[in-house]
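Asker: Sequence and predicted structure below; questions after.
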Amino acid sequence: MALAKTQVWLTAAALVLCVPFNLTAQTVQGTVVDATSNVPVGTGFVVLLNEHGVEVARALTSSEGQFDVAAPNSGVYHLRSERIGYGAFVSDPFELQSDTILSLELKVTALPVRLDAVEVAGEDRCHVNPERALATGLVWEEIRKALAATAWSGTQELYRYRKYSYTRDLSANRRRVTRETGRTREGVTAQPYMSLPASQLAAGGYIIQRGNENWYYVPDARVLLDDAFLSTHCFHVVRDSVEHPGRVGLAFEPTPDRAVT
């Protein structure tokens, strides 16, 4: 999907840190505000793009729209504001000097994404890489933002969790549990749920037999964002007016040339 580069303004002021140490990092910090009301916007991503439009870093804003993102080196950059349910905006280019903090006010125009206008076409069953089709691309972009936030948070924060592990004996037809034993554990972890790497799942499948056991692997946020997953699955838009009225989703299934494992 094309990124809109209009209706974005930057107010910048460079602050050189005067400390007795040799700094090796350069940082962009500031606030994302609504261009009309000048009120800080809600939580979302601020993505740092190099002069070629390639992402080099990102940060999740606070509820007051504040952000702090470190650049790998000096150079010319853009900022892209991403919020779920709103179109992405890209700033004008700015230059970031070595060992400096650049303070920016990123003003964006809130243009909601109209998912209610997405049509469900029965014949559009398979789009390998959802970005390549208009309807799936529109829905995927919003889902991608949520997945990216989940994957990013797993590298930045710790979560307290409670886990219940169990062993079940099933009847001969595997429809009835004849015995179950289990235990509960609590702890702290960065990623309470983690799958195998996407490349490994793409090569070996999602159901792996080990001895007389079958191991089932479900894709996590990182897998769903990986090219190895996107290139081996079909995507199409779905609606359920009975169970989920007013909502639109994105379904996926293996491409026809892949065995279901």
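Answerer: Arrived safely.
Asker: rest of the way, CA atoms for contacts and neighbours
Answerer: Fine.
Asker: show me the contacts for the nearest residue to residue 30 once chain neighbours are set aside.
Answerer: Nearest residue to residue 30 in three dimensions, chain neighbours excluded: residue 104, at 4.7 Å (CA to CA, 6 or more residues apart in numbering). Each residue near residue 104 by CA atoms under 8 Å, 6 or more residues apart in numbering is listed here: 10-13, 28-31.
Asker: Just send these back as a markdown table, with neighbour count too.
Answerer: Below are the contacts of residue 104 laid out as a markdown table (neighbours: other CA atoms under 10 Å):
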| residue | neighbour count |
| --- | --- |
| 10 | 17 |
| 11 | 10 |
| 12 | 14 |
| 13 | 11 |
| 28 | 19 |
| 29 | 18 |
| 30 | 19 |
| 31 | 21 |
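Asker: adding another structure so you can compare the two:
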Amino acid sequence: MARSVTVGVDGSPESLSAVEWAAGEAVVRRQALRVLHVWSAAPSPHASPHTADSRRDWGRSVLREAVRRAEARFPGLDVAAEQQPGSAAEVLLGAAREADLLVLGSRGLGAVAGFLVGSVALSVVAAAPCPVALVRADSPVPDGSDPRDVVLGVDLGHGTDALFAYAFEAARARDCGLTVVHAYPVPAPYGIAPGESLAATTPDLFAERYERLLDALRPWQGKNPDIDVRPVAEPGHAAPVVLDAARGASLCVIGRRIRAHGPGPHLGAVDHGVMHHAACPVVVVPHA
């Protein structure tokens, strides 16, 4: 199967808006769109014999509406619709193994509060082998003409290749700039005078971190000389720094470490902070 942008749809307004966003993403990435609906075939103790058929039929109508929206917004887009029974998280994770990007709708809590991320979305983001996008109902649909930057939050202490590759590709597809943000902690002994910035109190630390960021970016800028890149090194906790940089962005890209050991997939505090409070779509990229 050719790799594609896959979007999960459950009939909610958020998921139907996510379909339109995913369709736009498929167009700018020059890929096909796969629309997937998962229905539960397991009967409840009080369900009638016709309940499963009703759920399946309702799901088919959801798929038809999703495909109609995608094709109306982007005529000529290659769209495939599929319905599968089972657990939503398990089916979506299976679909993620065949996708370049998995898109999920998420309820918006307002321009300041950001997302309400449900348990299914959280479990999928934590374990998906491909990047996962969380999209609010009010997110503008990508069409390749949005001048707003893609913002990438990066931790230089871990692998960055997958993050840089995704972020540069996203900026190229949108024909926009790329802001790369690296947040770093400030040692406790440093004092801050009233009105003074953290960076001003630690010039040597700032210079070291900024140079590390430039070093990490250099080979990617060499391969993408036409993309306008703005490196930003800021002292402080990563989530607030990334969220501040992502205000007004077209997309925010963050990473999720793939754990080789331990109790299993999980999301860190930075992932949770950015996912729940970003006002723009967020893509979580798994990386080493």
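Answerer: Yep, it's here. All values derive from a computational prediction rather than experimental measurement.
Asker: Fetch the TM-score of the aligned pair.
Answerer: Here the TM-score for the pair of chains, by TM-score structural alignment, normalised by the length of structure 1, is 0.25; 122 aligned residues with a CA RMSD of 6.8 Å.
Asker: Would you mark the buried spots in whichever strand or helix holds the residue nearest to residue 30 of structure 1?
Answerer: Secondary structure from DSSP states H and E places residue 104 of structure 1 in strand 100-108. Buried residues in strand 100-108 of structure 1, counted by 16 or more other CA atoms under 10 Å: 100-108.
Asker: Could you do stretch 144-157 of structure 1 as well?
Answerer: For stretch 144-157 of structure 1, by 16+ other CA under 10 Å, it's 144-149, 151-154.
Asker: Throw those into JSON lines and include secondary structure and distance to residue 233 of structure 1, thanks.
Answerer: Shown next, in JSON lines, are these (DSSP: H, G, I helix; E, B strand; the rest coil; distance: CA to CA, whole Å):
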{"residue": "144", "secondary structure": "helix", "distance to residue 233 of structure 1": "15"}
{"residue": "145", "secondary structure": "helix", "distance to residue 233 of structure 1": "19"}
{"residue": "146", "secondary structure": "helix", "distance to residue 233 of structure 1": "19"}
{"residue": "147", "secondary structure": "helix", "distance to residue 233 of structure 1": "17"}
{"residue": "148", "secondary structure": "helix", "distance to residue 233 of structure 1": "19"}
{"residue": "149", "secondary structure": "helix", "distance to residue 233 of structure 1": "22"}
{"residue": "151", "secondary structure": "helix", "distance to residue 233 of structure 1": "20"}
{"residue": "152", "secondary structure": "helix", "distance to residue 233 of structure 1": "23"}
{"residue": "153", "secondary structure": "helix", "distance to residue 233 of structure 1": "26"}
{"residue": "154", "secondary structure": "coil", "distance to residue 233 of structure 1": "25"}
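Asker: For residue 199 of structure 1, state which of these is nearest.
Answerer: Distance from residue 199 of structure 1 was checked for each of the buried residues of stretch 144-157 of structure 1 by CA to CA. The minimum falls on residue 151, at 16.7 Å.
Asker: list the contacts for that closest one?
Answerer: Taking CA under 8 Å, 6+ apart, one finds 221-222 in contact with residue 151 of structure 1.
Asker: Pull out the buried residues from stretch 67-76 of structure 2.
Answerer: 67, 69-71, 74.
Asker: Turn the residues you listed into a markdown table, including distance to residue 232 of structure 2 and secondary structure.
Answerer: Shown next, in a markdown table, are the buried residues of stretch 67-76 of structure 2 (distance: CA to CA, whole Å; DSSP: H, G, I helix; E, B strand; the rest coil):
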| residue | distance to residue 232 of structure 2 | secondary structure |
| --- | --- | --- |
| 67 | 40 | helix |
| 69 | 38 | helix |
| 70 | 36 | helix |
| 71 | 39 | helix |
| 74 | 35 | coil |
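Asker: okay, those in TSV with distance to residue 135 of structure 2 next?
Answerer: Compiled in TSV, the buried residues of stretch 67-76 of structure 2 are given as follows (distance: CA to CA, whole Å):
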residue	distance to residue 135 of structure 2
67	18
69	16
70	15
71	19
74	18
